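>>> What follows is a predicted protein model with its sequence.
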Amino acid sequence: MRKKLREFYATGDKRAIFLRAYYVMTTQVNASVHGGNEDFEQPIFFDPEWVDRLAGRFAQLYFQSLEKPACKAWKIAMERAASPHAWSVLQNMVLGINAHINFDLANGVHEFIRKAGEHRDAELMARRKFDHDQMNNVLVRCNPKIQDILGREFGGGMRLFSGVLGKFDELLTSTGLRYYRDRVWCNVLGLLSAKGPDELEKVRLRLEWEAQQVAEFIIDGSWMNKLVYGMDGLLCRKNFQGRFQPDGVGAIHAMGRMGHRLQMPH
């Protein structure tokens, strides 16, 4: 992630926006698994090793979509980031989050559970669901940091909107995140229940269609979307080219552990 962020920052590539937010999320996940963060003094997962490996696979799916978008929602996100007429930090971030959660996550969780045969064990599935839900609390805690970092490095109005909405902003974020991650689990169960390649394809096509619908709504859903993204765009830095700075030594060490396990460049 750090290697790709350095490339994006050096060239002013707006794909840096989602990846910067994703980097913050991933370092927070690593802290929740390995420690090194005041928010996670006690273990919060039943099976932290499973969460750790899943986070690594999840990151690989993102890098695969950088090379070739895995679905229409990713294609929309990448094209929007490349467009000179679409300069909204908030929109770029949300488009990436939509594709990565609503499409990649369900496929990644299904892959892990199916390969290990865990879906045959009801008690183990309940434990996996608990850890899946615990991740919601980890990600909700990222929101203030993401707003601060993206605001500092790219500009935009996220911090302003958050200040205006107050606690309602936190409620919207946590409610939306939990809703879509609950949908992910339902889709995982759909994938696991599929009998044969034809039924599996039906579920995957639904995942792609649903993620595409959300992406299209993000861009053209209502006058409110256009107003918010327009205001956000006015506050964005028109040129963010520069040198990517990691969030700190703890983040570098955590990401280094993940990169070593996956044998990926970092």
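In hand now; what should we look at?
>>> Only C-alpha atoms from now on, for both contacts and neighbour counts.
Fine.
>>> which helices and strands does the helix or strand containing R204 pack with?
Counting by DSSP states H and E, the element that carries R204 is helix 197-220. Helix 197-220 makes packing contacts with helix 72-82, helix 89-99, helix 167-193, helix 223-235 when contacts are defined by 3 or more Cα pairs under 8 Å, 6 or more residues apart in numbering; DSSP states H and E.
>>> could these go into TSV alongside distance to D148?
What follows is the helices and strands packed on helix 197-220, written out as TSV (distance: least, Cα to Cα, whole Å):
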stretch	distance to D148
helix 72-82	21
helix 89-99	12
helix 167-193	14
helix 223-235	14
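>>> Identify whichever of the ones you listed lies nearest to L200.
helix 167-193 (5.9 Å; Cα to Cα).
>>> Next, the buried residues of the closest one.
170, 174, 177-178, 181-185, 187-192 (16 or more other Cα atoms under 10 Å).
>>> Stretch 51-62 too?
Buried-residue list, stretch 51-62, by 16+ other Cα under 10 Å: 51-52, 54-62.
>>> got it, and stretch 249-257?
250-251, 254-256.
>>> what do you get for stretch 198-217?
Result for stretch 198-217 [16+ other Cα under 10 Å]: buried residues 203-204, 207-212, 214-215.
>>> got TSV for those, with distance to L165 too?
Output for the buried residues of stretch 198-217, formatted as TSV (distance: Cα to Cα, whole Å):
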residue	distance to L165
V203	37
R204	36
L207	31
E208	32
W209	31
E210	28
A211	27
Q212	28
V214	23
A215	24
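>>> Against K202, how distant is P69?
19 Å (Cα to Cα, to the nearest Å).
>>> how about the helices in the stretch 1-150 of the chain?
2-11, 16-34, 48-67, 72-82, 89-99, 106-116, 122-154 (DSSP state H, counting those that start in this stretch).
>>> Got another one to weigh against that:
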Amino acid sequence: MNVSPVAPQPHRKSSSNKVHLHETKAPGDLGPIQLDDVLWNPVDAEQALEGLEKILGRLNERNDSRAIFLDIYAIVTRRVVHLLSAPGAGGFLEPQWLSHLTGRFAEEALIAVRDSLRQLPLPTAAWRFATHYPAAGLTRPFQDALLGVSAHINHDLGMVVYDNIAHQSPPVDTRKMARYRHDYFHVNEILRQCIPECLDLLAERYNCTSTRLALRVPFSRPVMEKAVMQMLIVWRQRVWDNVVGMLEAQSPEEIQAIVERVRTTSGRIAQALTADKAFWLTLRGSAPPFSLTLAPEAWPDVKLPAPEPVAKVTPLAS
């Protein structure tokens, strides 16, 4: 089945019933995670930060590793909110556009985490890796962070930017497109400023042994910061190229081809980030999660709870 990036308002259906993650219990018997009051569909940067911080706090209370990426994401979103409210809007040419885009972009990550908490199967491989692996404790903190960042950039970002630009009325002209491009790449400066805090977060709050050891090597911090930033630059440049490609496409089939390439590429990156886990599973004689068509419950060591059996009703004897 084809997946269109232009489906109107994905994930916007909501239920009036309260939803709790009944299978997740906190230390000290804090009870289930409450999900019904989280702002899952933010419309701007401030609402995005509100939604992120609320679910982030609840995940951290339970030592749930799905919090790690959201904590990284909150650092960046907090910086965006601060700059957009400052004089000159932090150098952005279209601050309202960026704020709206930030809200819509955050919705994708929030919904992915929410659906994983509800134990719903996620349609994209990148987000299955980024949620189920941390939840099952199969990955280290730096991998949890990278898996979330990759899924959000390599899968979500291009779809959100394309959907926003392609459906504006009147259509975006060359001048407006140049301003959007400026703001899109200006975000790189925010990312550059946030990387040191993100590394400290992994090493200190999440006690990531790999990050702590790497930072102890003399002169390693600037090298690590530069390497991470270069990776983000490459990823975000490819995303923008995909956006332009979809906007210039001459047919729905051309757009769909780019969508499928994005889905495959983001999934392959997730596989690469968890290659060490796949290697050890192979040594143990288990099949590594290399097939993107596998449902989450078919992955090694990642098991979703079986549905509770329906009680049979025995008719009363007459």
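Yep, that arrived. Since the model is a prediction, treat every value here as computed from it, not as a measurement.
>>> What would you report as the TM-score here?
Once the chains are laid over each other, their TM-score by TM-score structural alignment, normalised by the length of the first structure reads 0.76; 220 aligned residues with a Cα RMSD of 2.4 Å.
>>> follow-up on the earlier one: tell me the two of the buried residues of stretch 249-257 of the first structure that are most distant?
G250 and G256 (9.8 Å).
>>> Out of the buried residues of stretch 249-257 of the first structure, which is nearest to E111 of the first structure?
Among these, and counting by Cα to Cα, the member closest to E111 of the first structure is M255, at 22.8 Å.
>>> Secondary structure class of the closest one, three-state.
Three-state call for M255 of the first structure (DSSP: H, G, I helix; E, B strand; the rest coil): helix.
>>> surely it meets Q28?
No. M255 of the first structure is beyond contact range of Q28, at 10.0 Å (criterion: Cα atoms under 8 Å).
>>> Distance check, the aligned residue in the first structure for M159 of the second structure against R181 of the first structure.
By TM-score structural alignment, M159 of the second structure lines up with N107 in the first structure. The spacing between N107 of the first structure and R181 of the first structure, counted by Cα to Cα, is 13 Å.
>>> which non-adjacent residue is nearest V262 of the second structure?
H155 (6.0 Å; Cα to Cα, 6 or more residues apart in numbering).
>>> Starting from W97 of the second structure, give me the distance back to that neighbour.
20 Å.
>>> Looking only at neighbour counts, state which of the two leads.
H155 (25 against 15; other Cα atoms under 10 Å).
>>> tell me the contacts of the more buried one?
126, 262-263, 266 (Cα atoms under 8 Å, 6 or more residues apart in numbering).
>>> Now with 7 Å, please.
Applying Cα atoms under 7 Å, 6 or more residues apart in numbering, we find H155 of the second structure in contact with 262-263, 266.
>>> ok, these vs L49 of the second structure, which is closest?
S266 (24.7 Å).
>>> now for that closest one: what does it line up with in the first structure?
Match for S266 of the second structure (TM-score structural alignment): A211.
>>> Likewise for L201 of the second structure?
So L201 of the second structure corresponds to I149, using TM-score structural alignment.
>>> how close does its match get to R206 of the first structure?
On the measure of Cα to Cα, I149 of the first structure and R206 of the first structure end up 34 Å apart.
>>> With N143 of the first structure instead?
29 Å.
>>> re the thing from before, E7 of the first structure: which of the buried residues of stretch 51-62 of the first structure is nearest?
For those, the nearest to E7 of the first structure is Y62 (15.9 Å; Cα to Cα).
>>> Quick check: chain neighbours aside, which residue is closest to the closest one?
Using Cα to Cα, 6+ apart, the closest residue to Y62 of the first structure is H100 (7.0 Å).
>>> can you check A249 of the second structure too?
Nearest one to A249 of the second structure, counting by Cα to Cα, 6+ apart, is I255 at 6.1 Å.
>>> My understanding was that that neighbour contacts M246; is that so?
Yes. Contact criterion Cα atoms under 7 Å: I255 of the second structure and M246 qualify, at 5.2 Å.
>>> Run the chain-centre distance for stretch 200-216 of the second structure.
Relative to its chain's centre, stretch 200-216 of the second structure lies at 21 Å (Cα atoms, centre = their mean, to the nearest Å).
>>> Now the terminal residues of that stretch, how far apart.
End to end - Cα to Cα - stretch 200-216 of the second structure spans 12 Å.
>>> likewise stretch 79-94 of the first structure?
14 Å.
>>> now do stretch 140-157 of the second structure
Start-to-end, stretch 140-157 of the second structure (Cα to Cα) is 24 Å.
>>> Then stretch 265-279 of the second structure?
20 Å.
>>> who touches the counterpart of V89 of the first structure in the second structure in this structure?
In the second structure, V89 of the first structure lines up with P141, judged by TM-score structural alignment. P141 of the second structure makes contacts with 68, 202, 206, 208, as judged by Cα under 7 Å, 6+ apart.
>>> Can you check these and name whichever has the most neighbours?
Most surrounded of the contacts of P141 of the second structure: other Cα under 10 Å gives I68, at 27 neighbours.
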